[in-house]
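Visitor: sequence and predicted structure below; questions after.
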Amino acid sequence: MSDQTAETYPLMPLRDIVLFPGMVAPLVVGRKKSIKALEKAMEERALIFLVTQKDARVDDPARRHLYSTGTLAAVMQLLRLPDGTIKALVEGKRRGRIVETIEGDDFYTVRVEELADTDTEGPEAQAYLRELRRTFDQYVQINKKFPKEVLKSVAAIEDPSRLVDLITSHMQLKTEEKQKLLEATSVTKRIELLLEIIHREIELFELEKNIHAKVKKKMGTTQRNYYLGEKIRVIQDEMGQGEGGNDLDELEKSIKKKHLPRLVRDKVLKEFKKLRQMPPMSAETTVVRNYIDTIISLPWKKKTRTRIDIERAEKVLDEDHYGLRKPKERILEYLAVQSQVKKIRGPIICLVGPPGVGKTSVCKSIARAMGRKFIRLSLGGVRDEAEIRGHRRTYIGAMPGKIIHSMQKAEVINPVFCLDEVDKMSVDFRGDPSAALLEVLDPEQNYAFNDHYLDLDYDLSEVFFITTANNLHGIPLPLQDRMEIIQLSGYTE
């Protein structure tokens, strides 16, 4: 049909629906223009042109919001509902393309050119048709939800165009895909497009089937483990060993509530899974429980929000200590440099002076000036490397080192940490604690401090370390290289 012979029909836009010729569909209509168009078509016993919107969210679509190709349909029944909407039953008749849109007072009318099917006969069309029947039959066998009566209807239809439209109308496809099939006037092209879609759907069904089988197998293993775990728990209750169940539930809540790094969380959950399966009274249970308690009691991300204020720091140092002009200047210079960098990368302060000059109290003042928590660890008499690094869990009575133990007490990852009497450490057959202390104080290493008990990397890079000593002779040279020495002399000659 040419433009000159195109006829005029009332227009009704559709949301998310593509109507095909031969398809009967119920529609609930609420827009005033659409209701008027339906009533006009019903009144004149005429056809109505149904075309899909490109965007279903548009309430009052203009021509640019509509596809060009739609379906001429007959209005079979209208039923007005109590809420003012209309339920219409329509039947698709023929394909059509909009030639011209005419805007009326109540609704749009359009001049429509009817589209005739091409390539409906010949060997190629018959070959395509046979392949479509075979593929669709395979699809229906896989998709159990597909109505089986459709297969009977498909078998009874000989017209290729009607067959493609029937299959398409019953498949759950995207609006864009259905519109593409509606626009194709060549039947062989239409069958080719539909075959691609059906083959894709078959592949997706097979993939879903495999995934479902894997999930089912995994679920079977999970349920078996759960059943066995519950059985063990009941047996323990009967034997009077199940009192710790509530404790384990509380521990599990604590683990989930704690903000842990991913690797640490994986390690803790693995240990907790082992703990669940252990008898409450066994020695190994206590070891694993203590290990988990240690990890969740450590600060991993919590920090004190602070900012170094040099004027406040100077005021605090003057309030707490009389004199000490040069040491104070050196400390303030050091703090001024640290305030300009995000990470503590410079040397560690080492306050050196005779006993009683106020080295430890100066450390406390620095912490107060920075607004950070203060912790102190005395290294006097430490001669075992394990006191710094901790003991491996294979040993009976193993526990974390003094550094990790102090961080537990600090409860934040950025305290001011005073290592007192660093010159009083000694060496014996159990190792050199000063070598372990190198990893603690070296900014290039302490972001991944490895305590033997934890067997995990712990970040000490946010800690503000300060060391004290009575003299430099007892401090190994590698440690001195990482320190900024500040001498504190006595108040009397």
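Guide: Yep, it's here. Since this is a predicted model, take the numbers as computed values, not measurements.
Visitor: from here on, just use CA atoms for contacts and neighbour counts.
Guide: Fine.
Visitor: what's the burial count for Val416?
Guide: Neighbours of Val416 under the rule other Cα atoms under 10 Å: 24.
Visitor: in this structure it contacts Ala410, no?
Guide: No. Contact criterion Cα atoms under 8 Å: Val416 and Ala410 do not qualify, at 9.2 Å.
Visitor: ok, and here's another one to check against it:
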Amino acid sequence: MKDDDTRGYRLPLLPLRDIIVFPHMVVPLFVGRPKSMQALEEAMAGDKQLLLAAQRRAKTDDPNAEDIFSIGTVGHIIQLLRFPKGPVKVLVEGRARANIRGFHQIDPFFICDVDDVEETEDDQALVRALMASTQDVFEDYVKLNTRIPPEMLVSVRTIEEPGRLSDTIVAHVALKLKDKQELLETPSPAKRLERLSELMQGEIEIRQVEKKLRTRVKKQMEKQQKEYYLNEQMQAIQKELGDRDEFKNELGELEAKIKSKKMSKEAK
């Protein structure tokens, strides 16, 4: 809803733990805190718009204004499911970046005064080059991450807007909360793409090292299993040979006893 200052809006705030919602991102959220549930009800009673902003510390159960990052995302409620008991499940779509100018209300839930964050105009040649390189890096990342469907690469290749490209990719990359918040707070699509590529390269290097370690451990385990099998096989052979030697010894002793006794030719 519009406030008295035509530059901004007033929106109910939904504080988020351990997740950053970007524009163009559709995500399910489970909401259980009373203050947050009331904010959802306020949004549902209006135009279904609300502000999605992350907490600085996820463990804070009852955040105040200082606990919320100043840049969030205007979200639209697509679907809300109420259960007889327990949390509410809400499906939201990120629409646009927003800057919190102040808190108009704290209780019984947050209402924030917000401004839209406009993207900066970047050099088009630079943007095109960054888009291509970021798409290539994302392709390398997907090859090392089986959780991302290959079809996502096709979808990403069709995106022509630099801002939308970075926001779409970051939604599928495992990054620290502070790094995602940094990308959310960056109004320049070119700088976002450049930073996102750097972060993905770092994740790729980590995953490559992890893959090498897994391969090394697997080979070592296979070697140990092979050695164990060969050792068991050798022990079985030795036991079999030992049993035969014992039988030969017993047979030899019996023959000696027979020879030592005076027996008829027929008995011998």
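Guide: Received, thanks. This one's a predicted model, so the numbers in the text were calculated from it and none came from an experiment.
Visitor: what's the helix or strand for the residue mapped onto Pro23 of structure 2 from structure 1?
Guide: Pro23 of structure 2 maps onto Pro21 in structure 1, with residues paired by TM-score structural alignment. Pro21 of structure 1 is part of no helix or strand, with elements assigned from DSSP states H and E.
Visitor: what about the residue lying closest to Pro21 of structure 1 once chain neighbours are set aside, which helix or strand?
Guide: Spatial nearest neighbour of Pro21 of structure 1, chain neighbours left out: Gly92 (4.1 Å); criterion: Cα to Cα, 6 or more residues apart in numbering. Here Gly92 of structure 1 sits within strand 86-103, counting by DSSP H and E.
Visitor: show me where the stretch 51-200 of structure 2 has its strands.
Guide: Remark: strands assigned in the stretch 51-200 of structure 2 by DSSP state E, counting those that start in this stretch are 71-81, 88-105, 111-116.
Visitor: for Arg192 of structure 2, find the nearest of the ones you listed.
Guide: Set against Arg192 of structure 2 and scored by Cα to Cα, the strands of the stretch 51-200 of structure 2 come closest in strand 88-105, at 13.4 Å.
Visitor: residue range for that closest one in structure 1?
Guide: Mapping strand 88-105 of structure 2 onto structure 1 (TM-score structural alignment) gives residues 86-103.
Visitor: all the helices of the stretch 251-400 of structure 1, in order from the start?
Guide: 262-276, 283-297, 310-320, 325-339, 359-370, 386-389 (DSSP state H, counting those that start in this stretch).
Visitor: most tightly packed of those helices?
Guide: helix 386-389 (a mean of 22; mean count of other Cα atoms under 10 Å).
Visitor: show me what the longest helix belonging to structure 1 is packed against.
Guide: When structure 1 is parsed with DSSP state H, its longest helix is helix 187-238. Applying 3 or more Cα pairs under 8 Å, 6 or more residues apart in numbering; DSSP states H and E, one finds that helix 187-238 of structure 1 contacts helix 123-142, helix 160-170, helix 175-183.
Visitor: the strands of the stretch 51-200 of structure 2: which one's closest to Leu175 of structure 2?
Guide: strand 71-81 (17.2 Å).
Visitor: next, the buried residues of the closest one.
Guide: Buried positions in strand 71-81 of structure 2, judged by neighbour count with 16 or more other Cα atoms under 10 Å: Ile71, Gly72, Thr73, Val74, Gly75, His76, Ile77, Leu80.
Visitor: nearest to Glu161 of structure 2 among those?
Guide: Thr73 (18.3 Å).
Visitor: now the closest one, nearest residue through space, not along the chain?
Guide: Thr73 of structure 2 sits nearest to Arg97 (Cα to Cα, 6+ apart), 4.5 Å away.
Visitor: the residue nearest to the spatial centre of structure 1 and Glu114 of structure 1: what is the separation?
Guide: Nearest residue to the geometric centre of structure 1 (Cα atoms, centre = their mean): Arg262, 12.8 Å. Distance check for Arg262 of structure 1 against Glu114 of structure 1: by Cα to Cα, to the nearest Å, it reads 64 Å.
Visitor: again with Ala313 of structure 1
Guide: In terms of Cα to Cα, Ala313 of structure 1 sits 87 Å off from Glu114 of structure 1.
Visitor: so which of the strands of the stretch 51-200 of structure 2 gets nearest Ala256 of structure 2?
Guide: Ranking the strands of the stretch 51-200 of structure 2 by distance to Ala256 of structure 2, with Cα to Cα as the measure, places strand 88-105 first at 91.2 Å.
Visitor: can you pull the buried residues of the closest one?
Guide: In strand 88-105 of structure 2, counting by 16+ other Cα under 10 Å, buried: 88-100, 103.
Visitor: same question, stretch 247-259 of structure 2
Guide: Applying a neighbour-count criterion of 16+ other Cα under 10 Å, one finds nothing buried in stretch 247-259 of structure 2.
Visitor: ok, the match of Pro23 of structure 2 - contacts?
Guide: With contact taken as Cα atoms under 8 Å, 6 or more residues apart in numbering, Pro21 of structure 1 is in contact with Thr71, Leu72, Ala73, Glu91, Gly92, Lys93, Arg94, Arg95, Arg162, Asp165.
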